[in-house]
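> Here is a sequence together with a model predicted from it:
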Amino acid sequence: MRLRLPREHPTTPPTGYKIAYPVLSHDGTRAGFTGVSLGGGSPYGVLADARCAYGRRHAAPARRCDCGFHCLHSLTETLGLTCVGAHRRAVVLEVSVLGSYIRYERGMRYARQRVRTVRVGPCACGRAATRFADAGWGRPGWRAVAADCGGCALGHAGWTFGEFGELAGGELALTAEEGAGGRRPDASTVTELMAEAALLQARLDWFQGRLEKAAGRGYRDSAL
């Protein structure tokens, strides 16, 4: 007797999380995303259907293949993926899982998705991003964009989050995560910095006094 996995019939689409790179078409008329591993060469829009990345004719997701969209159940685990050096400039997508899907312990593999929210990390300088700028790389027909604070990539083409959302052609919410450079220091940090500044000033005053004494002694010696 062959056992079958239980079938689910959710009343609302399941929610999942994944990382991706935002991209723009070469003519600047469309926006989308591209994956970080399997299927990374096929950018997708806000609403998209999965295809087999190996060119097979079966519908995704097939049980004997690893095709289809992939996502994780946990937002925290997905955010952790952006700590990997190769994925530092990736964004975090919150998606609605549509169509058929296969559930695993940590996530799902599924046929269709709608991107609802895009979490944009900080600029490479650490400050909160205010726009997307040309990342300097891309796929055939698409160029990747990355988070920018508005000052680090002034010489590159840039798009506001609103402009990117319009080009994506769907109801898309984009939020910028606060960078380390944008956080306000707490009271203890300010006190420590003031104490260090006072100590440095005292050492500078002592050093200046020694220099003045040495300069005065050198003048008297040269006058003899």
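That came through, no problem.

> okay, CA-based contacts and neighbour counts for the rest of this
OK.

> which stretches of this protein form helices?
In the chain, the helices defined using DSSP state H lie at 75-81, 161-168, 187-223.

> what's the neighbour count on Thr82?
A count of neighbours around Thr82, defined by other CA atoms under 10 Å, yields 18.

> Quick one: residues contacting it.
Residues counted as contacts of Thr82 (CA atoms under 8 Å, 6 or more residues apart in numbering) are Ile19, Arg88, Arg89, Ala90, Val91.

> Now do it against Ser25, distance only.
Distance of Thr82 to Ser25, computed by CA to CA, to the nearest Å: 24 Å.

> need the contact list for Ile102.
Pro61, Met108, Arg109, Tyr110.

> ok so, going back, tell me which of the helices of the chain is the most buried.
Of all those, helix 161-168 carries the top mean neighbour count, a mean of 18, counting by mean count of other CA atoms under 10 Å.

> When you filter the contacts of Thr82 down to buried only, what's left?
Ile19, Arg89, Ala90, Val91 (16 or more other CA atoms under 10 Å).

> now the first one: how far from Asp27?
Plainly put, Ile19 is 25 Å away from Asp27 if you go by CA to CA.

> Double-check Glu177 against Gly121; I have them as touching.
Yes. Assessed by CA atoms under 8 Å, Glu177 is found in contact with Gly121 at 5.1 Å.

> So between these two, which is more surrounded?
Gly121 (25 against 16).

> who touches that one in this structure?
Arg89, Ala90, Val91, Ala128, Ala129, Ala147, Ala176, Glu177, Glu178, Gly179.

> can you tell me how far it sits from Thr82?
The value you get for Gly121 to Thr82, if CA to CA is used, is 9 Å.

> what about the strands in the protein?
In the chain, the segments counted as strands under DSSP state E are 15-25, 31-34, 47-49, 69-72, 91-103, 107-120, 131-139, 142-148, 158-160, 173-176.

> Looking at these, which is nearest to Leu200?
Of all the strands of the chain, it is strand 142-148 that lies closest to Leu200, at 34.8 Å by CA to CA.

> ok, structure two:
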Amino acid sequence: MPLRGYKLAYPVVSADGTEAGFTGVSLGRSRAYGITADAECVGNAAHHCPATWCGCGFYCFHSLSDARALACDSEFQHSVLLEVEARGHYIRCEKGLRYSRQTVTAVRAGRCGCGWPAKAFADAGDGLVGWRRLLPLCAACAASRPVLSLEEFARLAGGVSVSRDEQAVAWAANSAVPASDADMVPLLSAEAALLHARLDQLQSQLDRLTGEN
């Protein structure tokens, strides 16, 4: 039976825009993989993964909370969270597994760099041969950029479920504090002053036109 796990990865899209996949966040970032993949050692392809004397193989955490905790590291904050089924040979560790074969069953897009929940992917400006790395963005940050929607990424990746991370959505909802009446006073005063200035300008133009006639 497969073992369920959670891991971080960087989303990528092929150079021709017809496929989507992932790369690892550490040693595995030099190779892209799809929904179902077999691990390959980047240093020596002659042996099977995972080898006890080598650090090769796929990695995953047992718990979702550990994967989310790692995503807080600034080095990995632009990654996505994958839910995977681990198969084949594996080595069990304290917090997770190192294993030979995996199937990605779900993708969670976390936070945009500004802190709001991600709603799309955009070109990150880097990648590897044949693949461009993608950056999770919220609606506001994605407004002026060409983006790939979560739904389109899911289609290109083979139909895997891709959604916003529920923890990021809940955090944003709890952090959104509505403005109080006291907060609105300076804003309304500024708008009133701008309106009066505009009316004075229009009145001055009207007086000038009336005088000329």
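Alright, I've got the coordinates. Predicted model, so just to flag it, every value in this text is computed and none were measured.

> Show me the contact partners of stretch 38-55 of structure 2.
Under CA under 8 Å, 6+ apart, the answer for stretch 38-55 of structure 2 is 27-28, 56-58, 89-91, 98-102.

> before we move on, back to that, nearest approach to Arg143 of structure 1 belongs to which of the helices of structure 1?
helix 161-168 (13.0 Å).

> What helices and strands are in contact with that closest one?
With contacts taken as 3 or more CA pairs under 8 Å, 6 or more residues apart in numbering; DSSP states H and E, helix 161-168 of structure 1 sits against strand 31-34, strand 173-176.

> so Ser74 of structure 1 touches Thr15, yeah?
No. At 9.5 Å, Ser74 of structure 1 does not count as touching Thr15 under the criterion of CA under 8 Å.

> who has more neighbours, those two?
Higher neighbour count among Ser74 of structure 1 and Thr15: Thr15, with 19 against 14, using other CA under 10 Å.

> And that one, what's its match in structure 2?
In structure 2, Thr15 of structure 1 lines up with Arg4, judged by TM-score structural alignment.

> equivalent range in structure 1 for stretch 17-32 of structure 2?
Going by TM-score structural alignment: stretch 17-32 of structure 2 matches residues 28-43.

> Same question for the matching stretch: list its buried residues.
Buried, per 16+ other CA under 10 Å, within stretch 28-43 of structure 1: Arg30, Ala31, Gly32, Phe33, Thr34, Gly35, Leu38, Gly39, Pro43.

> Just flag the most distant two among the residues you listed.
Arg30 and Leu38 (22.1 Å).

> show me the contacts for the alignment partner in structure 1 of Thr105 of structure 2.
Correspondence of Thr105 of structure 2 to structure 1, assessed by TM-score structural alignment: Arg116. Shown here is Arg116 of structure 1, whose contacts under the criterion CA under 8 Å, 6+ apart are Val46, Leu93, Glu94, Val95, Ser96, Glu171, Leu172, Ala173.

> hmm, 7 Å instead?
Neighbouring residues of Arg116 of structure 1 by CA atoms under 7 Å, 6 or more residues apart in numbering: Glu94, Val95, Leu172, Ala173.

> Any idea how many residues pack against the equivalent of the last one over in structure 2?
Alignment of Ala173 of structure 1 against structure 2 is given by TM-score structural alignment, with Ser161 as its counterpart. Residues contacting Ser161 of structure 2 under the criterion other CA under 10 Å number 17.

> next one: Arg51 of structure 1
20.

> Can you give me the separation between the residue mapped onto Cys52 of structure 1 from structure 2 and Leu8 of structure 2?
Under the alignment by TM-score structural alignment, Cys52 of structure 1 pairs with Cys41 in structure 2. To Leu8 of structure 2, Cys41 of structure 2 is 18 Å away according to CA to CA.

> Kindly report the same for Gly127 of structure 2.
Distance from Gly127 of structure 2 to Leu8 of structure 2, by CA to CA: 16 Å.

> Check the offset of stretch 70-82 of structure 2 from the chain's centre.
9 Å (CA atoms, centre = their mean, to the nearest Å).

> Give the aligned range of it in structure 1.
Going by TM-score structural alignment, stretch 70-82 of structure 2 sits over residues 81-93 in structure 1.

> I'd like to know which of the contacts of Ile102 of structure 1 are buried.
Among these, the ones that count as buried by 16+ other CA under 10 Å are Pro61, Met108, Arg109, Tyr110.

> Widest-spaced pair of the residues you listed?
Maximum pairwise distance in the buried ones among the contacts of Ile102 of structure 1, criterion CA to CA, is 10.0 Å, between Pro61 and Met108.

> so what's in contact with the two at the same time?
Common neighbours of Pro61 of structure 1 and Met108 (CA under 7 Å, 6+ apart) are Tyr101.

> what's the distance between Ser180 of structure 2 and Gln167 of structure 2?
26 Å.

> no wait, Gly130 of structure 2
The value you get for Gly130 of structure 2 to Gln167 of structure 2, if CA to CA is used, is 33 Å.

> Wait, a helix at Leu206 of structure 2?
Yes. Counting by DSSP: H, G, I helix; E, B strand; the rest coil, Leu206 of structure 2 is found in a helix.

> What is the aligned counterpart of it in structure 1?
In structure 1, Leu206 of structure 2 lands on no residue (TM-score structural alignment).

> And Trp142 of structure 1? What does it align with in structure 2?
For Trp142 of structure 1, the residue aligned by TM-score structural alignment is Trp131.
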